[in-house]
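In: Test case, fold it:
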Amino acid sequence: MLSHVIPPPRGYTKAPNSLVRHPRLGSDAKVLVLYVQGLPEEDRDKALGEHARALRMTGRAYQKAKSDLVTHGYVHEKRESLDAGRWRTVQVFSNEPLTADQAARVRAGVPADGYGNVGPSARPDAWPAPSTHSPTVGEPTGRTAGGQLPADEERGEDSSHPPTEVTVETESESQEQEQEQEQEREQEQDPGQGRDLDPDLVQDPDPAEVLLAERVLLSLRHQTRELSLGVREARKLGALAAEWLRRGVSAGDLRLALSSALPEGGVRSAFGFLAHRLVEKLPPHPEEAADLLVAAEPAPSPPLLPIACDGPGGEHMFRPHASWVTTCGPCHREQQRAHWADALARAEADPEPPRPPWRELVAAEARAGGGVEGPPGYGTRATAT
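Out: Below you'll find the predicted structure:
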């Protein structure tokens, strides 16, 4: 890889390489630290969530970034009680990891063991005065942990070559790893995110269907960023999503059912939202759906009893198809034929006189004193004089 780095002459923010190259911090967390560090002093006295909204971070992305910063010591929170039963949350922000004791010193306005004080609580008059006793006997020793040792650059000058780093495993890093593992165990045991799923809903999932369901869940990020899932989260929901496929739902219909009609306020937790939707919108089994359709059909009405026919001919019985029918089919057809034959004979015996053309009708109306107007182009308006 070829790199061409030009140091900016002004308007830049200095960031430690330990932050930029941190392997366990996400990009959102790093951008949030750099954004807050580059703000003027009067604009930093805000909650971290307001700065995240200024960066247009979604709720889930901000919660993940804040969790990483709290886990690795860049952000510390503490609730304090005020007068009249009120409470407030004090956030301590730093571009270098701080321990709980160092964060308490910063809240009290005391430098945190070598780190300069940050935030509105910085009071130079609260700092302890330097000691006047003699230095400790002994030769100076080298650094034991942390920091960077520049190899080929001068202090205070910009250079495109990054300084060499000393990778020393410290006790704080091991503690951070233990905290991360403990946090992951707590998240796996957390019943509030929809992980305690009903075992009756998932019955012997097919591995092929589970794999297809995980791919559908991971592809939801292409529909909307609010439904972005990690591999482990998709694996936890794969069995329940595979139950949809086992009940006859296609992969496209499953993707549409999970990504459509999202809440107006947005999705704060993609895992919890999808777990709730997978359980609440789970379609019934094909056998249950057929039983529901059969149950929904109206019961057939009982057949009517046979009655005597009112038609011509001898007395006979028939079963009517409706309660208002009084004649059987053959008798009804015979009555219809007789009716129309009689109507035709009367029409032939006394035919109606032919109707005169409309022009003669208009002329007759005009002579009688009426004013009738014929169709356009065929005559003029007739008026009485």
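
In: from here on, contacts and neighbour counts on C-alpha atoms
Out: Fine.

In: For residue 253, give its distance to residue 216.
Out: 10 Å (CA to CA, to the nearest Å).

In: Who has more neighbours out of those two?
Out: residue 216 (20 against 13; other CA atoms under 10 Å).

In: Toward the C-terminus from the helix or strand that contains that one, list the very next helix or strand.
Out: Element membership for residue 216 (DSSP states H and E) is helix 207-218. Next helix or strand after helix 207-218 toward the C-terminus (DSSP H and E): helix 231-246.

In: If you count contacts, what does that next one end up packed against?
Out: Judged by 3 or more CA pairs under 8 Å, 6 or more residues apart in numbering; DSSP states H and E, helix 231-246 is in contact with helix 207-218, helix 251-259, helix 270-280.

In: now it and helix 270-280, what's the angle there?
Out: Using axes from the mean of the first three to the mean of the last three CA atoms, to 10 degrees, the direction of helix 231-246 lies 20 degrees away from that of helix 270-280.

In: my guess is residue 90 is in a strand, correct?
Out: Yes: assessed with DSSP: H, G, I helix; E, B strand; the rest coil, residue 90 lies in a strand.

In: Correct me if wrong: residue 176 contacts residue 68.
Out: No: at 10.5 Å, residue 176 does not count as touching residue 68 under the criterion of CA atoms under 8 Å.

In: So those two - more neighbours on which side?
Out: The neighbour comparison of residue 176 against residue 68 (other CA under 10 Å) goes to residue 68, with 20 against 14.

In: how far away is the more buried one from residue 100?
Out: 16 Å.

In: ditto for residue 71
Out: Taking CA to CA as the measure, residue 71 falls 11 Å from residue 100.

In: now residue 37
Out: 20 Å.

In: In terms of neighbours, single out the busier of those two.
Out: Taking other CA under 10 Å, residue 37 and residue 100 do not tie; residue 37 has more neighbours (17 against 13).

In: can you tell me which helix or strand residue 61 belongs to?
Out: With DSSP H and E as the criterion, residue 61 is inside helix 59-71.

In: Give me the helices and strands touching that helix, please.
Out: Using 3+ CA pairs under 8 Å, 6+ apart: helix 59-71 touches helix 27-37, strand 75-81, helix 171-188.

In: Ok, which of the ones you listed comes nearest residue 105?
Out: When the helices and strands packed on helix 59-71 are compared by CA to CA, strand 75-81 sits nearest residue 105, at 11.7 Å.

In: Quick check: the gap between the residue lying closest to residue 237 once chain neighbours are set aside and residue 259.
Out: Spatially, and ignoring its direct neighbours in sequence, residue 237 is nearest to residue 275 (6.9 Å; CA to CA, 6 or more residues apart in numbering). Computed with CA to CA, the distance linking residue 275 and residue 259 is 13 Å.

In: One more, please, to line up against the first structure:
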Amino acid sequence: MESTKSKYVSKLVNELKPSGIRRFFDLAAGMEGVISLGVGEPDFVTPWHVRESAINSLEQGYTSYTPNAGLLELRQEIAYYMKNQFNVEYSPKEEIIVTVGASSAIDIAMRTILDPGDEVIVVEPCFVAYVPMVELAGGVAVQVQASKENDFKIQPDQLEAVITDKTKAIMLCSPNNPTGTMLSKHELEEIANLAKKYDLLIIADEIYAELAYDEEYTSMAAIEGMKERTILVSGFSKGFAMTGWRLGFVCSPPEISNAMLKVHQYALMCASTMAQYAAIEALKNGRPEVDEMIKSYRRRRNYIVQSFNEIGLECHNPGGAFYAFPSIKSTGLSSQEFAEQLLLKEGVAVVPGDVFGESGEGHIRCSYATSLEQLQEAIKRIKHFIENL
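Out: Predicted coordinates for the structure are as follows:
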């Protein structure tokens, strides 16, 4: 659907750009035989015992509102999970809010901490919603470009160069969407030192924390002195294959959590009751399936990265998530041209890198959250496309 301006719509929303990802989904819709490497969600179905838990909650008649912050039992399981998996201790009653997906957690965080004109440093390439969510909350997004030469890892001096007296927070995503880049403990510590030096918050989008392949994942909140200045966003969509359940959570210091709860109360009331019961089961008994998914993603990651490099599309090795971000500069096409022509000529849907920020130009995002057979066919078609340019 084309975006049209209306006198009845706010100037801010009128000027807001539609999602660049959605355009390519719309183009692919209705086309026969398309292989989609564009969707940012697992190709696994939510495990049966998790679905069964939601069904059981309905059969038991648990269909009322939950507390605004979410079921206490779920918050207790999240607290145990964060301690057990990432060595960060949170109070279930004071520091955890269950949200409608991780996106709503980021939204309420921005609306809670930002006054008009406050700046948020956004590291790009980044998830397409970060900048709009800053702007919708009245803030100013200051975009800083991570470079391919550094495997898309932002350098501390880049961040320090744009810090002003209006800077309120730094927005980070590790492992990153769209690049798959994961920051090491040392690299997080360098950014943490800046946050302490300039008294800044870190909004840490850790939705892909489960999907780390080559080294142990480190949470920003686990860095010494950072729990009190980190708003940690996560959820069940990626690691637990629960995208359609729309369930996330946000952990933060009590004074910030209490303020966010006020926004959450008025905007959303509470997350889906049956989804919360499903999440309790996922946290209690879902680890074996998560481990199997991680093994499968690692195999696919290894295959697709090697294949891209072999056919001439230089691709760094992503440390996590389920995205490859190969360069298509050797073809002479822009990201938009490459993605559109590849879809129309070969029936492979990818996302042009520029929708994730200017530094994404010259790249495409390819999700390997699809079967190995589909990936092999997609690579075959991409190779044919390149050879016939």
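
In: Superposing both, give me the TM-score.
Out: TM-score of the superposed chains, computed with TM-score structural alignment, normalised by the length of the first structure, equals 0.19; 118 aligned residues with a CA RMSD of 6.8 Å.

In: Next, count neighbours for the residue nearest to residue 237 of the first structure.
Out: 21.

In: Ok, the one 5 residues further on next?
Out: Burial of residue 280 of the first structure is recorded as 9 neighbouring residues (other CA under 10 Å).

In: How much space separates it from residue 238 of the first structure?
Out: From residue 280 of the first structure to residue 238 of the first structure the distance is 16 Å (CA to CA).

In: what's the answer for residue 104 of the first structure, then?
Out: Taking CA to CA, one finds residue 104 of the first structure at 44 Å from residue 238 of the first structure.

In: cool, residue 287 of the first structure as well?
Out: 23 Å.

In: Ok, residue 217 of the first structure next?
Out: Taking CA to CA as the measure, residue 217 of the first structure falls 8 Å from residue 238 of the first structure.

In: One more: residue 349 of the first structure?
Out: Distance check for residue 349 of the first structure against residue 238 of the first structure: by CA to CA, it reads 86 Å.

In: So these two - more neighbours on which side?
Out: residue 238 (22 against 8).

In: correct me, but that one touches residue 208?
Out: No: contact criterion CA under 8 Å: residue 238 of the first structure and residue 208 do not qualify, at 10.7 Å.

In: count of residues packed around residue 197 of the second structure?
Out: Other residues close to residue 197 of the second structure by other CA under 10 Å number 9.

In: Check for me that residue 120 of the second structure belongs to a strand.
Out: Yes: under three-state DSSP, residue 120 of the second structure falls within a strand.

In: got a list of what it touches?
Out: Residue 120 of the second structure is in contact with 134, 139, 140, 141, 142, 167, 168, 169, 170, 171, counting by CA atoms under 8 Å, 6 or more residues apart in numbering.

In: I'd like the list of these that fall within helices, please.
Out: residue 134 (DSSP state H).

In: Closest one of the contacts of residue 120 of the second structure to residue 74 of the second structure?
Out: residue 171 (26.3 Å).

In: distance of the closest one from residue 310 of the second structure?
Out: Separation of residue 171 of the second structure from residue 310 of the second structure (CA to CA): 34 Å.

In: Between these two, which has more neighbouring residues?
Out: Of the pair residue 171 of the second structure and residue 310, residue 171 is the one with more neighbours under other CA under 10 Å, namely 23 against 12.

In: Looks like the more buried one contacts residue 122 (just checking).
Out: Yes: using CA under 8 Å, residue 171 of the second structure is in contact with residue 122, at 5.0 Å.

In: tally of neighbours for residue 218 of the first structure?
Out: Applying other CA under 10 Å, we find 18 residues neighbouring residue 218 of the first structure.

In: let me fix that: residue 75 of the first structure
Out: Applying other CA under 10 Å, we find 24 residues neighbouring residue 75 of the first structure.

In: give me the number of residues near the closest residue to it other than its chain neighbours?
Out: Spatially, and ignoring its direct neighbours in sequence, residue 75 of the first structure is nearest to residue 93 (4.7 Å; CA to CA, 6+ apart). Taking other CA under 10 Å as the criterion, the count of residues near residue 93 of the first structure is 24.

In: Quick check: residue 93 of the first structure touching residue 78?
Out: No: applying CA under 8 Å, one finds residue 93 of the first structure not in contact with residue 78, separated by 12.0 Å.

In: Need the residues touching each of the two.
Out: With CA under 8 Å, 6+ apart, residue 93 of the first structure and residue 78 have no common neighbours.

In: which ones are touching the nearest residue to residue 282 of the second structure once chain neighbours are set aside?
Out: Nearest non-adjacent residue to residue 282 of the second structure, counting by CA to CA, 6+ apart: residue 50, 5.7 Å away. Counting by CA under 8 Å, 6+ apart, residue 50 of the second structure makes contact with 278, 279, 281, 282, 286.

In: Go ahead and confirm residue 144 of the second structure touches residue 122.
Out: Yes: using CA under 8 Å, residue 144 of the second structure is in contact with residue 122, at 6.2 Å.

In: Measure how buried residue 309 of the second structure is and give me the count.
Out: Residue 309 of the second structure has 14 nearby residues by other CA under 10 Å.

In: just the angle between the one helix or strand residue 290 of the first structure maps to and helix 231-246, please?
Out: According to DSSP H and E, residue 290 of the first structure maps onto helix 286-296. Angle, helix 286-296 of the first structure to helix 231-246, by the same axes, to 10 degrees: 50 degrees.

In: And helix 286-296 of the first structure, what does it pack against?
Out: Helices and strands touching helix 286-296 of the first structure, as assessed by 3+ CA pairs under 8 Å, 6+ apart, are absent.

In: Would you indicate which residues of it are buried?
Out: For helix 286-296 of the first structure, burial by neighbour count (16 or more other CA atoms under 10 Å) applies to no residue.

In: which element follows it toward the C-terminus?
Out: Next element after helix 286-296 of the first structure (DSSP H and E): strand 307-308.

In: Packing partners of the helix or strand that that following strand is followed by?
Out: Sequence order places strand 317-318 as the next helix or strand after strand 307-308 of the first structure, per DSSP H and E. Counting by 3+ CA pairs under 8 Å, 6+ apart, the packing neighbours recorded for strand 317-318 of the first structure are strand 307-308.
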